[in-house]
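S.K.: Got a predicted model here, sequence first, then my questions.
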Amino acid sequence: MTDTAGSAPLWDRSAAELAAGIRAKTFSATEVAKAFLARIEETNPALNALVDIRPEEALAQAAAADSAVAAGGDLPPLLGVPVSIKINTAQRGYASSHGVPAWAGAIAQGDAVCVAGLRAAGATLLGRSNSPAFAVRWFTGNDLHGKTLNPYDPGHTPGGSSGGAASSVAAGMTPIAQGNDIGGSVRFPAYCCGAVGLRPTVGLVSGMEPRGMEEFDAPLSFQTMAVHGTLGWTVDDVRLGLDAMISPDLNDPVGLPVRPSLSKPGGPVKVAVVRDAGVTKSHPAVDAAVDDAARWLAEAGHEVEEVELPLLGEAARLWSLLLYQELKTMMYEIDTFGDESVRVSLAASFDAAAQIWGEQPSLTDYIKGYARRGTLINRLQEFLGRDRIVLTPVCAEPPFEQDADLAGNDRVAELLTAQWPMQSVPVLGFPAISVPTGLRDGLPSGVQLIGGRFQEDLLLHVASAIEARAPRSRPDLSWAQGN
């Protein structure tokens, strides 16, 4: 049953190729699982991207997939395809540790709705991806599992908070990884590691988890900004992962009653290029990535024009008010259970936000902030309609140096400003995708595409045009030899 026709090793194939090969019996799900487990054994010791890997469970899932193929009949779309789950997301039988040593024994009794969707789609759940404690840094490391490295350059962040997911996808440990995003935690790691990362519209993928011993009253920003999304090596990988995770769920405060379909639109799209939204000028390497993407989309027949869209800058500033004010209400838990890096990073972030909103924003500021949010949502949706997307940088800087948020308040203020494209999207609840554009000075580069609400299909369509023209290569992991 071994595949001899394909030239790429199994770990370097797309999710669609793997699923099709398993269904056609070109190779087995067990062969696929063994190939990815071997790749994990080869690369993960240096990168520390995945934790709590259980080969026997992965092989048992793969054997069940092979039995399903042998039995015939309708087969789920991701049958036998390896997928990782983030350590802050409930997966039956695994700790939802959030990277906190005190919670290492917090074993989930059931799956989050999005994980149940991946399981129902036939995915082989292979490893948990690392994140910072409480998932509140753009860097990945914690006292429980240690630090995750960027496979392209260990001196630069793999991103956060889904840094383990992005690092593992780039290194070929899984073709698809689940992540979540409230301020760039899917899109920024994808950018840093040269992968694709999609943050869907709020409500498209259910954020509900099985009820634990204690209920968690999620702050309003978590309910209205946080989403589960997918990272993958290709746009189609991300499409397949998202399709499996879409989950109408009226138990979710922002859940949908019906499942929208992901179509594959054709024809030209209007592309509005936004360079800085009135916030900060980009690094030359970032500008060059935007130039490349805009040129490629024009070559693909899309209608590309440069525009000013200051509402995105205003939304980014609102993010630093609404999210950080609500995070302050959780500081007892963070101070009690979090590690030193999270405490230092958040203190500097609060200081940076105070430069915009003052040391103690008033209740009126907070209430008016949410009111303004509604107006900006209306304005952006009106601008986008159903046939326009926005092309922006992912970040105004190349991937940050490792642990730059621990380098002092001045540097953190720069990081916060540079991340305006990451912040502007969650506060408004729109979908966005990070797409790689190649390497610059040895580091991944990329762009962000923002679409109208529930227009993921349009984003994926345009992202594919960039992917078709961008140079891609897996990271050279020779630096990791002996680590």
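M.R.: Yes, it's here.

S.K.: alpha carbons only for contacts and neighbour counts from here, please
M.R.: Noted.

S.K.: show me where the protein has strands.
M.R.: 50-51, 82-86, 124-129, 141-142, 146-147, 176-181, 196-199, 227-232, 270-273, 303-306, 388-393, 432-440, 443-450 (DSSP state E).

S.K.: wait, which of these is closest to H156?
M.R.: Set against H156 and scored by Cα to Cα, those come closest in strand 443-450, at 8.6 Å.

S.K.: related to what we said a few turns ago, same list, the strands of the chain, but as a markdown table with distance to G313 please.
M.R.: Output for the strands of the chain, formatted as a markdown table (distance: least, Cα to Cα, whole Å):
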| stretch | distance to G313 |
| --- | --- |
| strand 50-51 | 35 |
| strand 82-86 | 30 |
| strand 124-129 | 31 |
| strand 141-142 | 29 |
| strand 146-147 | 32 |
| strand 176-181 | 19 |
| strand 196-199 | 19 |
| strand 227-232 | 21 |
| strand 270-273 | 14 |
| strand 303-306 | 16 |
| strand 388-393 | 12 |
| strand 432-440 | 16 |
| strand 443-450 | 14 |
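
S.K.: Please verify my assumption that T124 contacts Q61.
M.R.: Yes. The criterion here is Cα atoms under 8 Å, and T124 meets it with Q61 at 5.9 Å.

S.K.: Between the two, tell me which one has more neighbours.
M.R.: Set T124 next to Q61 and count neighbours by other Cα atoms under 10 Å: T124 wins out with 27 against 24.

S.K.: What residue, apart from its backbone neighbours, is nearest the more buried one spatially?
M.R.: P82 (4.6 Å; Cα to Cα, 6 or more residues apart in numbering).

S.K.: got a list of what W138 touches?
M.R.: The neighbourhood of W138, defined by Cα atoms under 8 Å, 6 or more residues apart in numbering, consists of 157, 159-161, 184-185, 188-189.

S.K.: Out of the residues you listed, flag the one nearest to G385.
M.R.: G184 (23.5 Å).

S.K.: these two touch, right, the closest one and Q423?
M.R.: Yes. With contact defined as Cα under 8 Å, G184 reaches Q423; the gap is 6.7 Å.

S.K.: hold the first one in mind and look at this next one:
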Amino acid sequence: MDNTSPATEPWQLTAVEAAAALRSRTLSSVELVQSALDRIEATNPRINALADVRPEEALAQARAADERTVTGGDLGPLHGIPTSTKINTDQRGYATSHGVVALAGTNAEQDAACVAALRSAGAVLVGRSNAPAFSYRWFSTNDLHGRTVNPWAPDRTPGGSSGGASASLAAGMTQLAQGNDIGGSIRYPAACCGVVGIRPTVGRVSNWTAPAFVDTPAGRQQLVMPLTVQQCAVEGPLARTVADARLALRVMSTPDLRDPIGVPALPERPAPAELPVVTVVRGIGTVPNHPAVERAVDEAVRKLADAGHRIEELDGLPLLAEAARLWSLLIYEDFRPTMPAVEQVGDADVRASLAYSFAAAAGQWGPAPSLGDYIHGWSRRAALITELQELLGRERLLLTPVSAEPPFEQDADIASPERAAQLVAAQWPMAAVPILGLPAATVPSALVDGLPMSVQLIGGRFEEELVLDAAQAIEDRTPRLRPGL
């Protein structure tokens, strides 16, 4: 549905528009939050994007926000804005369930750093967004909260693992959503649902959360965070527009030395003298693109050229191919020690998905990669980061598909081992970026056969503003996409 008409209900406002209305007192936070809650009541039963919505608690936050407006208290950048948090991220007083029945009662005692940053900025936290069990799949279903569907097409995935976040935004339930990304879990859901997602540079947004402990026969022990989670996973925002994503990212970018790879201060990045060159990489020679994917890339290229960017096309980029292949080594080998726990408490779908994914990885690395393979993989990762950073600098961005396929059919990853391997191959743009630790955003560029289609923009380290500027150029030339709900 192409809808460019102005908002008539508060829930239809963007975060930037809502923030301006709240500050000018033409709208109250109670009115905005009540509109969001009404929208949740109207759409969430069909989409199942949000879990653990507590209306009275949300309205209490909104009333407190309005009191600050009246009394002249300090108003944060997200003052009064409805926002969701993900079920795998600590929020004080809510379960960090990971979509697992056995973890349904694990209420967090304090906020993760990214949630604390949103709360400190004035966001009203209205619900917990759904995800797959253990936030593993590119789909969003679990035995605890059920299946999230794509508001555009129920038979297609809303993406994963932040599928509840993307679906809730597309349906108008909230203005902003928090997500996290180690294999496309912000970027892919945003693309599937026609919203914007940005994965920041590793270390920009604090990944700190309170230590988790488990009781064992040997006593209480702290759970160890896998190396790939430390080095490749990020927290970041999803939003309806580029401007909203930019606002949320700035709020979440809080230097935090509790994070073992957090940066102590963000570097100053003055605007470059010229627009960066956009280098287009349509594939890495492993899988052909669906025609709808080519259409999305073509539209983005045309719009960026119209905005004044110089466009270059590359017939593949070997370092991206190697990074995507390394993802299948480093991520899965880090995940392997947790498999007994997954087998014990995970649902049948995530167990099947992981089994097929390990089989796909074995096709590239063999059934039992050695410690030498693993160590060499980390060494190659460092070399690839340097190589790509030297290529990009501040003068260049990469434009890639989001995936070689349109949004997958629901449960495609557990249809068969062969189909699962096809998905892993198709998702090379989602896999390569986390290994490299660079910022990347997905932004809609076309509506094809009733589905939103997006592209990915990749920048050099800490060049989020350049990435978002290019995404804005695409958004400015693309009619606003809204599902017909």
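M.R.: Here it is on my side, so go on. Since we're looking at a predicted model, the values are computed, not measured.

S.K.: Report the TM-score for the pair.
M.R.: TM-score of the superposed chains, computed with TM-score structural alignment, normalised by the length of the first structure, equals 0.96; 472 aligned residues with a Cα RMSD of 1.3 Å.

S.K.: on that earlier part again, of G184 and Q423 of the first structure, which one has the most company?
M.R.: Higher neighbour count among G184 of the first structure and Q423: G184, with 32 against 27, using other Cα under 10 Å.

S.K.: which ones among the contacts of W138 of the first structure are found in helices?
M.R.: 188-189 (DSSP state H).

S.K.: give me every residue that touches the residue nearest to T124 of the first structure.
M.R.: 33, 36, 123-126, 174-176.

S.K.: Map it onto the second structure.
M.R.: Alignment note (TM-score structural alignment): P82 of the first structure maps to P82 of the second structure.

S.K.: in stretch 208-215 of the first structure, what counts as buried?
M.R.: By 16 or more other Cα atoms under 10 Å, the buried positions in stretch 208-215 of the first structure come out as 208-209.

S.K.: rewinding a little: the residue nearest to T124 of the first structure and G183 of the first structure: what is the separation?
M.R.: 26 Å (Cα to Cα, to the nearest Å).

S.K.: that older thread, which residues are common contacts for T124 and Q61 of the first structure?
M.R.: Common neighbours of T124 of the first structure and Q61 (Cα under 8 Å, 6+ apart) are G80.

S.K.: give the contact list for L250 of the first structure.
M.R.: L250 of the first structure neighbours (Cα under 8 Å, 6+ apart): 256-257.

S.K.: Could you find the counterpart of it in the second structure?
M.R.: Using TM-score structural alignment, L250 of the first structure sits opposite L257 in the second structure.

S.K.: With L406 of the first structure instead?
M.R.: Using TM-score structural alignment, L406 of the first structure pairs with I414 in the second structure.

S.K.: so what's that match closest to, chain neighbours aside?
M.R.: Nearest residue to I414 of the second structure, sequence neighbours excluded (Cα to Cα, 6+ apart): S353, at 5.3 Å.

S.K.: number of nearby residues for that neighbour?
M.R.: 22.

S.K.: which residue lines up with it in the first structure?
M.R.: Matched by TM-score structural alignment, S353 of the second structure corresponds to S345 in the first structure.

S.K.: show me what contacts W296 of the first structure?
M.R.: 465-466, 469.

S.K.: again with S454 of the second structure
M.R.: Counting by Cα under 8 Å, 6+ apart, S454 of the second structure makes contact with 191-192, 194, 296-297, 401-402, 442-446.

S.K.: Whichever of the residues you listed count as buried, I'd like them selected in PyMOL; how would that read?
M.R.: Of those, the buried ones go into a single PyMOL selection, burial set by 16+ other Cα under 10 Å:
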select buried, resi 191+192+194+296+297+401+402+442+443+444+445+446
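
S.K.: Nearest spatial neighbour of whatever residue of the first structure lines up with L227 of the second structure, chain-adjacent residues omitted?
M.R.: In the first structure, L227 of the second structure lines up with L220, judged by TM-score structural alignment. With sequence-adjacent residues excluded and distances taken as Cα to Cα, 6+ apart, L220 of the first structure is closest to E326, at 7.9 Å.

S.K.: What's the local residue count around that neighbour?
M.R.: So E326 of the first structure, with other Cα under 10 Å, has 16 neighbours.

S.K.: Was I right to think it contacts A218?
M.R.: No. Assessed by Cα under 8 Å, E326 of the first structure is found out of contact with A218, at 9.7 Å.

S.K.: ok, back up a step: touching both of G184 and Q423 of the first structure, which residues are there?
M.R.: In contact with both G184 of the first structure and Q423: no residue, using Cα under 8 Å, 6+ apart.

S.K.: what about H283 of the first structure, distance to V205 of the first structure?
M.R.: 34 Å.

S.K.: Not counting sequence-adjacent ones, nearest residue to Y94 of the second structure?
M.R.: That would be N107: by Cα to Cα, 6+ apart, it lies 4.9 Å from Y94 of the second structure.

S.K.: Between the contacts of W138 of the first structure, which sits nearest G229 of the first structure?
M.R.: Of those, the one sitting nearest to G229 of the first structure (Cα to Cα) turns out to be S185, at 9.4 Å.

S.K.: G179 is in contact with that closest one, correct?
M.R.: Yes. Counting by Cα under 8 Å, G179 is a contact partner of S185 of the first structure at 7.5 Å.

S.K.: Would you map the helices across the stretch 351-483 of the first structure?
M.R.: In the stretch 351-483 of the first structure, the helices defined using DSSP state H, counting those that start in this stretch lie at 363-384, 409-418, 420-428, 456-469.

S.K.: burial count for A368 of the second structure?
M.R.: 10.

S.K.: That one corresponds to which position in the first structure?
M.R.: Per TM-score structural alignment, A368 of the second structure is aligned with Q360.
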